[in-house]
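>>> have a look; sequence and predicted model below, questions after that.
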Amino acid sequence: MRIRHLATGVGVLAFTLAVSPANAQQRLPTIDIGGARHRVSNKAVGGARAARAAPAATTAGEASPAPVGSVQASGPLTQPKAPDTASSTRTFTGAQVNAVPFAQPAEALEITPGLVVTQHSGAGKANQYFLRGFALDHGNDLALWLDGMPLNMPSHVHGQGYADANMLIPELLSGVEVRKGPYFADGGAFASAGQINMQYVDSLKGGLLLGSAGAFGWVRTLGARSWDVAGGTLIAALELNHYNGPWIRPDDAKKINGFMRWSRGTQENGASITAMAYSNHWWATDQIPARAVQQGLLSRWGTEDPSDGGNAARYSLSARWSQADTNSASRVEGFIIRNDLNLYNNYTFFLDNPITGDQAHQYDHRSIFGLNAKHALLYDLLGHPAETRVGLQGRYDLIRNGFGDSIFRQTYDSIQDNYIKEGSIGLWTDTTVRWTPWFRTTLGARFDYWNATVKNPQNPWVTPLVLGDDGNFNGFAYTGTFNTGTRAQTMGSPKAGLVLGPFNNTEFFLNFGEGLQSSDARGTVAYLNPADGSRFTDTGLILPVPLLVKTRGAETGVRSKAILDGLDQSLSLWWQDFDAENLFEGDSGTTVFGRPSRRYGFELTNKYTPTSWALFEGDVSATHARFRGSDLVQAAAYQSILTTGLNDPLYPLNVPGNSPGNYLINAPTVVATGTVEIGEALGWFGALKYRYFGPRPLTEDGQIRSIGAATLNARVGYRFDGGWKFQIDAFNVTNNRGDAISYGYGSFARSDFLGFPGYPGGSVGIMDRHFKPLDPPSVRVTLSGPMAVLESALLRPF
């Protein structure tokens, strides 16, 4: 279906509803346009609940402090949240998140319409995210927040904005807020495509005890409990998890995850101190070349380098203070985070080093200090109710990262070794005014300042050797004192939105905003290629890149409950431009200065609750994503491949996929999901979750494409009196053999030596689709209930 046809349909619907009488009211009572006031749950999510026990997903505006339409609100103002300005904004309860089966913790975020979360490496590495035509890598333009702390990390060794959500404990979630687009003043550098704010519970009455076991070595235990301590509530949780996966080389992933919080009062008026600790060790089966599998030389579950893997750890301490009265609210959050990561990756196998292989060791060790403060005020503006919010976001990262070549996890040189100091400050404000009972506007602005200093104390005695085309020694690739410096940049971003309605249980939205994308600090001072020490200008790459890049977008949409009782629908049409698609390639340590880009598409969501024991949901999103302009660099590279092809031992296998084009690589085109939930608070219950991830271009010329994947997960269980629950989850029940994730690039696999026994290295590689398959069908059994069964004096710390 073409976008213009959908736009015509929206216009007809708008005209029809606009001529109907407007309901003279401040908020629409029969449609979720603003959400219920956020309250912290005091029950374990894993306990008994009906399939519809929680309300349907709502827009975040309803979770806003108080009705904007009344400055004489009788209740206290909830904490300042994003205004309800976009049709694509949603808020979900923790119970909704956990109502459907998902295999890994980060997949819980797929409750976001149109979002795909997948994995190309071991169970401990950050996931890959896809949303609205963005191949977000490990989180570059999707801001993830947990309890007021950011998960995204700037200038990370494996990719800008690297966001590891493997430490998430879904059963502890009290709420998840989802926003898309650059329309929100409190959304910073990593929120260009969207932002997901997650909140844990402050207490668990009765506690939670969970045990789970299943196929491929899956074992998981979780215990959580809360106590009344020192005039407040202390909650603690501990999770242990092991998983092998279906791979010939088992992941043997071992995770330990802890959480503890003391809180007093509520989220609106109170304070808390939170500590978290997470550690994970794993082996990894990375993506493999399709040609080796098709020729029967490598199993779908095999690996080219059995020593790939890594370890990760994250420790944090955070505090929150909040205060609210009838017409104002304030909130201050501070955090200290320590994050460590070691990765051993080999994606090209024997392409550059035919003897030792291409494995690289990447490390990133950092300390993060941050502060968030915001204040909201309700008042009367020229006789109209208004709300103004102001906020400050600050963050400072002390980073030590780099990488070098390795073999079987033994590092033998140093390609990069960086000390990075990176800080950012964001000031933002927005004002929402309700001009009439059916018309309100939001105007906002954001100002960001970024500063980064890069030092590279590379040891000159362990730098990589550089060989010429003739195979002779040409020197060492020393870049330490050259790729250093300090960069600073500021950027302003206006925001605007308006809402019309309610008209006949329907509202209309229009949004525009500018945002920013941050670049890896190393790319802003890079003059020499760390792989061979050559100047980047010699290869045609335009470097260094700017620290901040502008993005702008718009969205129009409609949300309605007018068509059928119990049916919630929304349709959003959106567009977004980037001034440049800068990409730091963590696997090679270089920055690609990309062309401008444009994305546009639509999202359609439907949620139907015909009875108290059944819920049906269907969402579909489609995107058109392209570069703008011509790729002169790739055109020159392609011409070089063609004209000097006879000098490449792999010619012409190095040609497909290298011609210039305008496809945004790996950009999702179609994503569709369907959900069914049945059951009451007690007795039998069940759920189905379907997800379709359409084929994508893996190269900019579109010659190499991914294979679409359609998965169906199922759940059946029984809820007992007393809060106990038994359930069976089945994953990929139809045994779909599509790609969990795939890439298009050149490599040289172990089996390729059969055809090229004397391959000397240094080629572009055999261009191919490299993929990681969907996990085969598997089953897990889970038993959960209140921890009261183990209640004793030993369980009470005070």
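Perfect, I can see it now.

>>> when you work out contacts or count neighbours from here on, use the C-alpha atoms and nothing else.
Fine.

>>> which parts of whatever helix or strand Ala373 lives in are buried?
Secondary-structure element containing Ala373, defined by DSSP states H and E: strand 360-381. For strand 360-381, burial by neighbour count (16 or more other Cα atoms under 10 Å) applies to 360-379.

>>> who does it touch, helix- and strand-wise?
strand 328-345, strand 384-407 (3 or more Cα pairs under 8 Å, 6 or more residues apart in numbering; DSSP states H and E).

>>> tabulate those strands (CSV), appending distance to Asp721 and mean neighbour count.
CSV is the format used below for the helices and strands packed on strand 360-381 (distance: least, Cα to Cα, whole Å; neighbours: other Cα atoms under 10 Å):
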stretch, distance to Asp721, mean neighbour count
strand 328-345, 39, 21
strand 384-407, 46, 21
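
>>> distance to Pro695 added to these, as a markdown table?
Converted to a markdown table, the helices and strands packed on strand 360-381 look like this (distance: least, Cα to Cα, whole Å):
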| stretch | distance to Pro695 |
| --- | --- |
| strand 328-345 | 25 |
| strand 384-407 | 33 |
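
>>> comparison target, given below:
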Amino acid sequence: MSRFIIQSRLRSWQAFLPFCCAFHVHAGGLPLDSNQVEETSLPTITVTAPLTFNLLGVANTASQGTVTQAQLKNRPLLRPAEILETVPGLIVTQHSGDGKANQYFLRGFNLDHGTDLASFVDGVSVNMPSHAHGQGYSDLNFLIPELVNFIQYRKGPYNAADGDFASAGSVRIEQMRQLKENFVELTGGSFGYERLLAAGTTEYLGGQLLGAVDVSHSNGPWDVAENSEKQNVQLRYSRGTLNDGWSLAFSHYQSDWGSTDQVAQRAIDDGLIGRYGSLNPSDGGETKRTALTFNWADTTLTEQRKLDLFALHYKLNLFSDFTYYLNDPIHGDQFEQLDERNVFGGRYEQSFFSNLLTYPMQNKFGISARHDAISSDGLFLTENRVRYATISDDKVNETTVALYAENTLNWTPYFRSTFGLRTDFYHFDVDANIAQNSGNLNAHKTSPKIGFVFGPFGKTEYYLNYGYGFHSNDARGTTLRINPDPRDAGYLSPVNTVSPLVRTKGGELGLRTEILPHLHSTIALWQLDSDSELVFVGDAGTTEASRPSRRRGIEWTNYYQPSKAWQIDFDAAFSQAKFTDDDLVGNHIPDAIGTTSSMGIAYTPNSPWSVGLRLRYFGPRPLIEDNSVRSTASTLVNAQAGYQFSKHLSGKLEILNLFNRQVNDIEYLYNSCLRSDSATAECSASSTNREGFLDRHIHPAESRAVRASLRVSF
């Protein structure tokens, strides 16, 4: 009798329970590997999913999904954060050294280092508010891609569990708690690339103990060797499963590197440097991240509870030079950004599964809190990494608490609704080295969300979503009263403070269909409004608040798996980004992504061989408000082949930038002065019209690189 009741109740909840608790599925419909214990949140029930799991009746939007281990396995990666390119329409690039956070592009945004893309690893927010280099700075270099279990993504501000930095979307990465087999892997390749990865699990005191060490070195194709050194250690003890168990993890990551920052195009054209040359060989940095994380979950037939707690210490010293001799013709324009902080926080979430009359219903309630104690948030003028002046060196305490609730109700087998409400409270406390810029401030934002799902009708489902979101601004900008920058003509003059929390709101209309056998397709038509843009400032390496904006676009995603051996995916995204207030300078948002597409093929037959091939197109973008100057487009192809020599020995060959395309990772348009420009009126130290030369500043994509790996498992 009890078994019959459980099965009956499960059938009544099947419209939404699988997505919330039981399955983690890709937008293309591939379930997690069947041997993963995290498959189901109902431990008394065994659910066997077919190879192509039907997302119809499960998803709440057309633009959400999950990427599995199987999809990551045959994907060649230049950098760890490139695993995020498994999210359709998301581009990951770099405009500096590989020890620095990557540059992200999604849904009409140049997201800088993460301003409107919220990223989480094992429930811990990676974005850093009030960061020395950029608001929402999200450095994912500490990831070990081989240990990623799955990636869940959502686009748009429609999920009540997502708050700050999630207007364009959110990405949640879960790492493995147990390995199928222990292994040691050695990799060597072009440009002095060397890597040692060792990982394994063992049973200990009734649980699983996982450890991993990842050490690497690379010089890159740059004329000035990057000399990048990375060390990464992870240790995790866990019991139970992801949805019924707990985990305690320790991780430590550190990196130091030299960097070839973006360079002026005229320096290459005039033969002053080569394509991979540097205009300041002392640029670079070092960073450290040490974290302690606790995750706990308990699931019964009628409810699910989750708790995530974390504490971390973080430090970054970053030396950059984007304008060379524009501000200081004697010392040059290099500057150091210092960020050192301790972060503490957590989230508790509880879901209740019940019925409203005869209608299956889920109610979710959550609370999260975070405190960033920033002991030094500094900007210094440097020459060859030696400080000679201080612009700012502030202490910041930033605290946020969020409350959220969400209701999902199945009104009929062909119609369900989701209503969410979230309120975020902020407290900013700034102790600036210039007393007038110190102060404290409280702020809050309430963000409603709503969504409707119609269908499935003939293997097609329709979605309508609308929601409010926001991103926070740097705490220092909320208390800033006078200009602290001695390089600026307005030094110590009054300035306007920025709004602490910037409202965004967006809507989405989409569909998901499986009309054709083995093919899963989604289409999403979306729009997002923002009360204020953040704009990159080249000579300071910072962002500043700007005008209100509107973005709109369409995304088309396809995933085709005709058999176990073949996986084929294709996606394309088209977007438009413009300021909504009229200005004579123009209404285009500089460097806003317009068109992107990607295609991947993975072939894993029942034989020793496996092959993966990826193509990524990154379209042209306006570099100035009037759209008179645009970036060039880029197309890159990466390839990977694997071979299983024996049960315990395998090899892998990766070719990155297969066709050795000379394209750019990033392009900006701003003014700068080279040392060779010193005799011109635009750059002479004695000139009254010293404004520099307006020029493209580019960071080239890395040239073709070959990497070979050998893995011994035991």
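It's in. Just so it is clear, the structure is predicted and the values come from calculations on it, not from any experiment.

>>> just to revisit the earlier point, the helices and strands packed on strand 360-381 of the first structure: which one's closest to Ile235 of the first structure?
Ile235 of the first structure lies closest to strand 328-345 among those, at 18.5 Å (Cα to Cα).

>>> which stretches of the stretch 1-150 of the second structure form strands?
64-68, 91-93, 103-106, 109-110, 117-121, 124-125, 148-155 (DSSP state E, counting those that start in this stretch).

>>> hmm, I typed the wrong one, I wanted the stretch 651-798 of the first structure.
Counting by DSSP E, counting those that start in this stretch, the strands of the stretch 651-798 of the first structure are 670-679, 683-693, 709-719, 725-731, 739-747, 766-773, 778-785.

>>> out of those strands, which is closest to Asn529 of the first structure?
Nearest of these (Cα to Cα): strand 739-747, 19.3 Å.

>>> can you list contacts of the closest one?
118-120, 287, 289, 347-351, 654, 657, 666, 698-699, 704-709, 764-775 (Cα atoms under 8 Å, 6 or more residues apart in numbering).

>>> okay, the angle between the lengthiest strand in the second structure and strand 335-356?
Criterion DSSP state E: the longest strand present in the second structure is strand 386-412. Strand 386-412 of the second structure runs at 10 degrees relative to strand 335-356, counting by axes from the mean of the first three to the mean of the last three Cα atoms, to 10 degrees.

>>> could you point out which element follows strand 386-412 of the second structure?
strand 415-431.

>>> who are the packing partners of the very next helix or strand once past that next one?
Remark: after strand 415-431 of the second structure, the chain's next helix or strand is strand 439-454, criterion DSSP H and E. Contact here means 3+ Cα pairs under 8 Å, 6+ apart; on that basis strand 439-454 of the second structure packs against strand 415-431, strand 460-472, helix 475-479, strand 501-513.

>>> could those go into JSON lines alongside distance to Phe183 of the second structure and mean neighbour count?
Formatted as JSON lines, these follow (distance: least, Cα to Cα, whole Å; neighbours: other Cα under 10 Å):
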{"stretch": "strand 415-431", "distance to Phe183 of the second structure": "44", "mean neighbour count": "20"}
{"stretch": "strand 460-472", "distance to Phe183 of the second structure": "41", "mean neighbour count": "24"}
{"stretch": "helix 475-479", "distance to Phe183 of the second structure": "45", "mean neighbour count": "24"}
{"stretch": "strand 501-513", "distance to Phe183 of the second structure": "39", "mean neighbour count": "22"}
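
>>> would CSV of those with distance to Asp531 of the second structure be doable?
Shown next, in CSV, are those (distance: least, Cα to Cα, whole Å):
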stretch, distance to Asp531 of the second structure
strand 415-431, 17
strand 460-472, 9
helix 475-479, 16
strand 501-513, 6
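
>>> so what does Ala271 of the first structure match up with in the second structure?
By TM-score structural alignment, Ala271 of the first structure lines up with Trp246 in the second structure.

>>> tell me which element its match is part of?
Counting by DSSP H and E, Trp246 of the second structure is part of strand 245-258.

>>> so the equivalent of Thr66 of the second structure over in the first structure versus Ala324 of the first structure, what's the distance?
Matched to the first structure by TM-score structural alignment, Thr66 of the second structure sits across from Thr91. Look at Thr91 of the first structure and Ala324 of the first structure: by Cα to Cα, to the nearest Å, they are 21 Å apart.

>>> Leu682 of the first structure now?
Applying Cα to Cα to Leu682 of the first structure and Ala324 of the first structure gives a distance of 38 Å.

>>> tell me which of these two has more neighbours.
Ala324 (23 against 17; other Cα atoms under 10 Å).

>>> what is the aligned counterpart of that one in the second structure?
By TM-score structural alignment, Ala324 of the first structure lines up with Thr299.

>>> circling back: surely the match of Thr66 of the second structure touches Ser174?
No: taking Cα atoms under 8 Å as the definition, Thr91 of the first structure is not a contact partner of Ser174, at 10.7 Å.

>>> picking up where we left off before, now do the strand holding Trp246 of the second structure against strand 303-320, angle only.
10 degrees.

>>> ok, longest helix in the first structure?
For the first structure, the helix with the greatest residue count under DSSP state H is helix 3-18.

>>> the inter-axis angle of it versus strand 548-560?
50 degrees.

>>> read off where helix 3-18 of the first structure ends up in the second structure.
So helix 3-18 of the first structure sits over no part of the second structure, by TM-score structural alignment.

>>> buried ones in that helix?
Those would be 3, 7, 10, 14, 17-18, for helix 3-18 of the first structure by 16+ other Cα under 10 Å.

>>> centre of the chain to it, how far?
Relative to its parent chain, helix 3-18 of the first structure has a centroid offset of 32 Å by Cα atoms, centre = their mean, to the nearest Å.

>>> contact partners of that helix?
Under Cα under 8 Å, 6+ apart, the answer for helix 3-18 of the first structure is 503-504, 506, 508, 558, 573, 601-602.
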